[in-house]
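**Student:** attaching a predicted model along with its sequence, questions to come.
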Amino acid sequence: MASVLVASAAMAAPAPKVPPVDQALMRDMVKTLASDALEGRGPSTAVEPKVLDAIIARFKQAGLQPGNKGGWLQDVPTVEVTASNVSPLVVTGGAQPLTFTRGKDFVAGSYRITPKTDVRDSELVFVGYGVNAPELGWNDYAGVDVKGKTVVILVNDPDYETATEDGPFKGRRMTYYGRWTYKFEEAARQGAKAALIVHDTFPAAYGWNVVESSWAGAQYFVQTPNDGMDQTEANGWVQKPVAEAIFAAAGQNLAQLTAAAKQKGFKAVPLGLKVSFSFDNAIRRSVSHNVIGILPGKTRPDEYVLYTAHWDHLGHCQADAKGDDICNGAVDNATGVAALAALAKMNRAAGPAQRSEVFLAVTLEESGLLGSEYYARNPIYPLAKTVGGVNMDALSPYGPTRDVQVTGGDKSELTAILQRVEREMGLAETPEDHAERGHYYRSDHFSMAKRGVPMFAVGRGTDLVVGGKAAGDAASEDYTNNRYHQPSDEYSDSWDFSGMAQEVELYYRLGRALADSTVWPNWHPGDEFRAIRDRSLAEAGVKTK
């Protein structure tokens, strides 16, 4: 049975010697991956083999070994589903039928791979925030049978209006229970036929236009042996005024029931109405690939530390005013893949760590974290033996900063490691911007985290050494407004890689601290991922505190 040191004790060990960051390697890799020749790195397109070859070549040069039973690639089978012939959403059982239009009033799709979805006369049940959190003693489904019924769910957490992070669901900071993906997953576990989330701009953190556009085209999923038949038949969103009209037809008041749903012990409310809607599904199957390399550990090679970054981007996209329709994805995320290669070279130069280090360039992040999700469902290295990891997404081409920003807040014992590394590097920690938006649950580390593996999601802040916070905030805003997911996210020879080198050093120190220690970090008590980590560590024979 393996022993465990608490994180604070383990971090008293001397800081590691840090090999230099190969900025030339990173520059060459970003320039290559973001070139027009690779056409924006669209997954499952004719250009994908060229992208994979470029990554594998750099992984080999950095000294990695093939990470999947002697091979570099892991197949990621995916399915694309496009809804068409979407009927109106019709609610009956009130004084008169209510009819709502797709796009303007509601959106819907199916996680099931089936040519036709038909929800017919399904009873509507309001289940508050749709949360089942045993560790918090909170279950919005307690005492109600929703099998075969359509649940109506509020977005975000019950205490999202709290200005601070106090409260069972961390107040203003969104938890996993507030994410719309969780709500659909829990509805399926409860046996619901369909699930409809009530959109409200502030708790959702985006307007209806985002929902409408996101659900208008093809939806992408990881292929499963049962073609998603364990999921609800349909999932969707309704505008808040639509929900208000439905509740009024049931003789209920949405605002009053919303207030009730914020209280522990809330009981689900059958609305006495039925809903019907249908649509056809066009289905296309394809295969993309994750790239996996490894540096075997010296004394505990069957324990693993994970470094992740997504290689995919949007491929050809909407053309700009100059007619350029290639979304090159230089920052997002050629920089992260370049960081993987640089980290591999640094770790190889430092010599084998005590634990094995796995370098995973995943596909289909832009389509819903599908590459990391597939790996997490089908891990090459057991998640119960994966100590923790570092995810890297979009390193900015600006100079070094004085601060580090943490996504997700203080969720786990990884915080003790981060705080030590911050001291070593002379960096301050800056609070996360817009903690209410749940960014921790929107990048590849989340696929591992929700299965119990603690993952760092950190990066440089915006307090630039040259120019301060004003310059850093301006640069960040410029990228978000003028480059993010646009053809203008391109590599430039004028880029300053010294800031990225600082960030890679941060990642090296974090990962190496895990790889050279006997620590098995856990989530803090009460965190939504604590229970599953406890179970996985028990399976691995690891004693927890």
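**Tutor:** Arrived safely, thanks for sending.

**Student:** please count neighbours and contacts with C-alpha atoms only from this point.
**Tutor:** Fine.

**Student:** part of a helix, is Thr99?
**Tutor:** No - going by DSSP: H, G, I helix; E, B strand; the rest coil, the assignment for Thr99 is strand, not a helix.

**Student:** comparison target, given below:
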Amino acid sequence: MKRRDLLETWVAAAAAAALPAAANSTVALMHRAQADLRRLQAHLHFLADPLLEGRETGTRGYDLAAAYVASQFAQLGLKPMGDAGSYALPVPLRTSRLAATAPSLDLCRGETCERLAWLDEFSTRPDLSVLHSDVKAPLVFAGYGITAPRFGLDDYAGLDVKGRIAVVLSGRPPQMPSTEGAHFGNGRTKAELAARHGAVGVITLATPRSEIVAPFHLNRQFADNVAMDWQTPDGRGGSDIPGLRAAATVSVQAAPKLLAALGRDYATLVSDAEAGRPLPRGDLGLVARLVRHSVHGQARSHNIAGLIEGRHPRLKDEVVVLSAHLDHLGKKGDTIYPGAMDNALGIATLLEVFRLLAHGAAPDRSVLVVALTAEEKNYLGSAYFARNPPVSAARLVANVNIDMPILLHDFKDVVALGAEHSTLGDAVARAAADLGLGVAPDPQPEQSRFTRSDQYSFVRQGIPAVILGPGGASFDTKEDGNALMRDFRRQRYHQPGDDLGQPFHWAAVQRFAQLQWGLAREIAQQPERPRWLPGDFFGDLYGR
């Protein structure tokens, strides 16, 4: 029996066994249900165990994790929302990896050409559309590659990039607000904008600031990764950007080779950009040629979804989505990337929140829980789910996403990315206050976390969303929470060291689950449907 068939059969059987429990659930809701630390630890220890080999999408390790989550849903009596009475929602995927022949990027000025060094000076990803990609076009510098009238920025004003490759700085001006800046600095946002202007490709220049968030040298570590996209019924890639045929990143050290025609050294140019000073833009006098050879395939994975049906005659038709991604990076050779913090802990929290919800009185609104696949593949599982939900899309009213809560200190405040854009902010404040917690601003806006996880797939479909994480303040005055979180990101994020040997702060783990349960109850019980705030940027851009 094929692995995916085994998974679907198993979760269908588990779901069928669980249905009577859902019908007979009559346990009254306590004033404040208590998160069970032993359960949280048990989930975490199983999901981050080397047995699961890092839970990479499309592997046996991921399928084992998915079967585990489905079994927990069945025990809780959640209504199955997958195919054929199961919890499993198939996600059809196309795959691509780079062939043995390394990609090449040549820069030509007249008859003189220079080839950049693969993984030392440039990186690129496999092409998901064609097996052999050979794109040659002139280069045009477009600043950050952002058009944001609300913030007085239009990097494409007066530029002609049709049939050319846009060269852009990584990120966005630091003066932009955290979440709006995350949107405009997002690579996909930039690529879509460049394509709308007629560009055939985008080359992104690394900067000293981007090196803090995503060091260029890590491209070597993940060069052999399999790229994925979700597949439409007619075989197209769900994330395809029509017209865009080339994409690459150039290191800080090699970036000056592209910008010599501007007559300004790279460090000065980046400094001017970050200070909001005008930048020279235009033709760079270079023609670039990017060649890639890829090997294509197909894969299949699953989102795992279950429902607690609401009890209110009207509000039960509105659905709050609680999500967390189940996948991680898998293994490289014999080295396993366990993904304990990212995101075994998030799934453990999700399971405990739903246990508390399922064992209490049913909420007014329905609550849909989903363990998502392929977050580490550019959020494909959530993108597919948000566009193909198991209930009518119009019923989805809010998303609360849990991703990599770095719980290493006794946190006393919470960072709620996205809360300031909708009425979800009020629910966050009430849930936090109930535990004696404050709400703090994003301490690391340069991380652009709002667009780097699954909640953004829901935002792009017009659904208000929020993701919570611990703030830097601690009940223990000897702890520097921000320093501990920065150290994790620098030393263990997406590394084998994100394992069970880390010094988890167990009181914080329990408190975080308690907070997530309180927020879910707040949103599910509030009389008014969650909505974007009047004049909000994301509400105006994506609201429905």
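**Tutor:** Yep, that arrived. Only a predicted model underlies this, so the values are computations on that prediction, with no experimental measurement involved.

**Student:** after superposing, what score do the chains get?
**Tutor:** Aligned and superposed, the two chains score 0.82 in TM-score terms (TM-score structural alignment, normalised by the length of the second structure); 506 aligned residues with a CA RMSD of 3.5 Å.

**Student:** just give the nearest non-adjacent residue to Ala350 of the first structure, would you?
**Tutor:** Setting aside the residues directly before and after it, Ala350 of the first structure is nearest to Pro19 in space (CA to CA, 6 or more residues apart in numbering), at 6.6 Å.

**Student:** actually His313 of the first structure, sorry about that
**Tutor:** Distances taken as CA to CA, 6+ apart put Arg41 closest to His313 of the first structure, at 5.3 Å, once the chain neighbours are dropped.

**Student:** counterpart of the one you found over in the second structure?
**Tutor:** Under the alignment (TM-score structural alignment), Arg41 of the first structure pairs with Arg55 in the second structure.

**Student:** isn't that match up against Tyr62?
**Tutor:** Yes - contact criterion CA atoms under 8 Å: Arg55 of the second structure and Tyr62 qualify, at 4.0 Å.

**Student:** pull the longest strand from the second structure.
**Tutor:** For the second structure, the strand with the greatest residue count under DSSP state E is strand 282-308.

**Student:** residue contacts, the residue nearest to His313 of the first structure?
**Tutor:** Neighbour list for Arg41 of the first structure: 33-34, 47-48, 51, 311-315, 328 [criterion: CA atoms under 8 Å, 6 or more residues apart in numbering].

**Student:** quick revisit: please identify every residue contacting each of Arg55 and Tyr62 of the second structure.
**Tutor:** In contact with both Arg55 of the second structure and Tyr62: 326-327, using CA under 8 Å, 6+ apart.

**Student:** can you tell me how far the residue most central in space within the second structure is from Gly539 of the second structure?
**Tutor:** Central residue of the second structure (CA atoms, centre = their mean): Ser453, 1.8 Å from the mean position. Separation of Ser453 of the second structure from Gly539 of the second structure (CA to CA, to the nearest Å): 19 Å.

**Student:** re the thing from before, distance of the match of Arg41 of the first structure from Ser301 of the second structure?
**Tutor:** Counting by CA to CA, the gap from Arg55 of the second structure to Ser301 of the second structure is 11 Å.

**Student:** now the common contact residues for those two.
**Tutor:** With contacts defined as CA under 8 Å, 6+ apart, the residues shared by Arg55 of the second structure and Ser301 are Asp63.

**Student:** and the longest helix anywhere in the first structure, how far from the second structure on average?
**Tutor:** Ordering each helix of the first structure by length in residues (DSSP state H) puts helix 498-515 first. Superposing on the second structure and averaging over aligned pairs (mean CA distance after the TM-score superposition for the first structure), helix 498-515 of the first structure comes out at 1.7 Å.

**Student:** could you pull out the buried residues of that helix?
**Tutor:** Residues of helix 498-515 of the first structure classed as buried by neighbour count (16 or more other CA atoms under 10 Å): 499-515.

**Student:** for stretch 479-486 of the second structure, same thing?
**Tutor:** Under the neighbour-count criterion of 16+ other CA under 10 Å, stretch 479-486 of the second structure has 479-482, 485 buried.
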